[in-house]
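Colleague: Structural data only, the sequence is not supplied:
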């Protein structure tokens, strides 16, 4: 464990045991304070915390912030030889439960889940943990079947020839080719991150995925819009009515998580409020940071 102090932020980094593995974490602020810890659950699956680093700003307002890298990537244990039977939703739910307990925040916390992390925290919340004070579901579909349905709509709107190139490589099983990778660009620039060049934090997570794509390729697939992994039939719609805490739902107007994929959260969670960021796609915390902080602070103040 290492501890560092910034102008207003005390930062603690380390790993906690998770069975025979280790989960990397970073705490910004003081988790022993009265305010609930804001636990940040990244997307992917198989990404890292890096692209969500700017959420540490909430520690400057009194909320301790916990980032972590999910098993298989970043600073946590990498397991490139494990197969699909190992990489399950239950594994990552167990890792989250373990982290909350090991860090001593299980009795007082708010969860922020982004993209895949949004589905994960929804499932966690549906199990009614006693210490959960609030839930933020950001840029997440309520199911992967809905996601795939909407991917067809978004792909059909790409510049002429792009989707044809993507489909050709997907049919041939050559999604690792440079041509496929380059053809992904127009989709990502429209629906994932509209800032050019991409912010450094987002680039860091993007390259971490492809440095060790074990989890992403196994559970998701070769790209955001070609989900052929083990999650392709999974969703949380049937769990949303069981969520008892006030829930903030976030998405971008140009988000790959389209309104069709997000709407079940608002409709099925008893205490849900949905905020759409008009100038954002999949990363409003980077694309509209000032409004993002304003919306989040409003929600957090209601939880304290």
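Modeller: Arrived safely, thanks for sending. All values reported here derive from a predicted model rather than from experimental measurement.
Colleague: all contacts plus neighbour counts: C-alpha atoms, from now on.
Modeller: OK.
Colleague: Just the helices from the stretch 1-150 of the chain, written as ranges.
Modeller: 89-102, 116-126, 144-156 (DSSP state H, counting those that start in this stretch).
Colleague: Deepest in the core, which of those helices is it.
Modeller: helix 116-126 (a mean of 24; mean count of other Cα atoms under 10 Å).
Colleague: Does it pack against any helices or strands, and if so which?
Modeller: Packing contacts for helix 116-126, counted by 3 or more Cα pairs under 8 Å, 6 or more residues apart in numbering; DSSP states H and E, involve strand 37-41, helix 89-102, strand 109-114, strand 132-138.
Colleague: Below is an additional structure, to be compared with the one above:
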């Protein structure tokens, strides 16, 4: 029987009267001698739930899941909707460091797994030697090294959609009518091809992420945009490419053959991180940990124990 513990880490944010609360879940024994794996969810705002298949690894190592502030079981701040200065990458790096201090992990070897936006955050954190000196291994799953290379991949995939779907996307974006059911249906066509290939649609994990976006779109809307195909938020010009050479930990890259994180988005990680391995899973999209669950876990386990 694997131990499961939930808790709250208080996180003081400059400019806020009250500390925020970062909710976390520990699966396994954090006091064991095995290096723990810290899991950083995507979105921003998708919350930890969709990454729970990673508990398949809990028989051999402890895992730490958490919901970033603004999301899930952590403090929500809807009054900060649209505040691009507040919702910064630096804010979430500080939250991650605060969680490590709270859990007593700053002086201890750790592994980090970041998916999508979580991979972006993990890469920036790992490229800061003052914060990440205890990082043993890094996994970047279905992520992007810059928004420019992400757009190249997304645009190419968009052009392969049926013509009527492309036209509906164009029409809605021109009018900025992102709540039109026709636009939502067109986005779903893209999601079924490039978010997850698991059927029936949507899988439990996909639905969990979509539910959190619907419950509180503050961080996703402010930082990314109204959908995966329309990037209007504060991350629109983001890049970590100049930082990547500072990542010293051995790094595993994973994406799916049908991933919205196309190879062009992942390539700079491979080009600039010193010690890196890259695996692309056939028959998988953005949620390769769902679409090809067994193979995904095998690669992660082999990398962490090899």
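Modeller: Looks like it came in fine. These figures come from a predicted structure and were not determined experimentally.
Colleague: about what we covered before: using TSV, please lay out the helices of the stretch 1-150 of structure 1 together with distance to residue 239 of structure 1.
Modeller: Converted to TSV, those look like this (distance: least, Cα to Cα, whole Å):
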stretch	distance to residue 239 of structure 1
helix 89-102	14
helix 116-126	6
helix 144-156	14
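Colleague: And those: which comes nearest residue 60 of structure 1?
Modeller: Nearest to residue 60 of structure 1, of all those, is helix 89-102, at 21.5 Å by Cα to Cα.
Colleague: Now do that closest one: which range of structure 2 does it align onto?
Modeller: Across structure 2, the stretch matching helix 89-102 of structure 1 (TM-score structural alignment) is residues 89-102.
Colleague: By how much does the matching stretch deviate from structure 1 on average?
Modeller: Here the mean offset of stretch 89-102 of structure 2 against structure 1 after fitting is 0.6 Å, by mean Cα distance after the TM-score superposition for structure 1.
Colleague: what's the closest of the helices of the stretch 1-150 of structure 1 to residue 289 of structure 1?
Modeller: helix 116-126 (18.9 Å).
Colleague: What's the match for residue 150 of structure 1 in structure 2?
Modeller: Counting by TM-score structural alignment, the partner of residue 150 of structure 1 is residue 153.
Colleague: before we move on, what about residue 131 of structure 1?
Modeller: Per TM-score structural alignment, residue 131 of structure 1 is aligned with residue 134.
Colleague: roughly how far apart are the nearest residue to its match once chain neighbours are set aside and residue 54 of structure 2?
Modeller: Of all residues not flanking residue 134 of structure 2 in the chain, residue 109 sits nearest, at 4.9 Å (Cα to Cα, 6 or more residues apart in numbering). Separation of residue 109 of structure 2 from residue 54 of structure 2 (Cα to Cα, to the nearest Å) stands at 19 Å.
Colleague: cool, residue 113 of structure 2 as well?
Modeller: Following Cα to Cα, the distance that separates residue 113 of structure 2 from residue 54 of structure 2 is 10 Å.
Colleague: just residue 180 of structure 2 next, same as before
Modeller: 35 Å.
Colleague: neighbour-wise, which of the two wins?
Modeller: Per other Cα atoms under 10 Å, whichever of residue 180 of structure 2 and residue 54 has more neighbours is residue 54, with 19 against 12.
Colleague: which residue sits closest to the more buried one, ignoring its sequence neighbours?
Modeller: residue 297 (7.1 Å).
Colleague: Quick check: the aligned residue for the one you found in structure 1?
Modeller: Residue 297 of structure 2 maps onto residue 293 in structure 1, by TM-score structural alignment.
Colleague: likewise residue 251 of structure 2?
Modeller: Under TM-score structural alignment, residue 251 of structure 2 pairs with residue 247 in structure 1.
Colleague: can you check residue 274 of structure 2 too?
Modeller: Looks like residue 274 of structure 2 aligns to residue 270 there (TM-score structural alignment).
Colleague: residue boundaries of the strands in structure 1?
Modeller: 2-5, 10-18, 21-28, 37-41, 65-69, 109-114, 132-138, 247-252, 272-277 (DSSP state E).
Colleague: The residue nearest to residue 54 of structure 2 against residue 290, yeah?
Modeller: No: Residue 297 of structure 2 lies out of contact with residue 290 (Cα atoms under 8 Å); the separation is 9.9 Å.
Colleague: Count the neighbours of the match of residue 297 of structure 2 for me.
Modeller: Neighbours of residue 293 of structure 1 (other Cα under 10 Å): 17.
Colleague: Kindly report the same for the one 10 residues further on.
Modeller: Residue 303 of structure 1 is flanked by 16 other residues according to other Cα under 10 Å.
Colleague: cool, residue 184 of structure 2 as well?
Modeller: Residue 184 of structure 2, neighbours per other Cα under 10 Å, totals 15.
Colleague: quick one: contacts for it?
Modeller: residue 178 (Cα atoms under 8 Å, 6 or more residues apart in numbering).
Colleague: That one matches what in structure 1?
Modeller: Using TM-score structural alignment, residue 184 of structure 2 pairs with residue 181 in structure 1.
Colleague: ok, now residue 235 of structure 2?
Modeller: Residue 235 of structure 2 maps onto residue 231 in structure 1, by TM-score structural alignment.
Colleague: Tell me how far the nearest residue to that match once chain neighbours are set aside lies from residue 85 of structure 1.
Modeller: Of all residues not flanking residue 231 of structure 1 in the chain, residue 219 sits nearest, at 5.4 Å (Cα to Cα, 6+ apart). Going from residue 219 of structure 1 to residue 85 of structure 1 by Cα to Cα gives 10 Å.
Colleague: Please identify which of these two sits among more neighbours.
Modeller: More neighbours surround residue 219 than the other of residue 219 of structure 1 and residue 85, with 22 against 8 (other Cα under 10 Å).
Colleague: Which position in structure 2 pairs with that one?
Modeller: Using TM-score structural alignment, residue 219 of structure 1 sits opposite residue 223 in structure 2.
Colleague: Correct me if wrong: its match contacts residue 84.
Modeller: Yes: the criterion here is Cα under 8 Å, and residue 223 of structure 2 meets it with residue 84 at 6.9 Å.
Colleague: Return every residue with contacts to both of the two.
Modeller: Joint contacts of residue 223 of structure 2 and residue 84 (Cα under 8 Å, 6+ apart) are 233-234.
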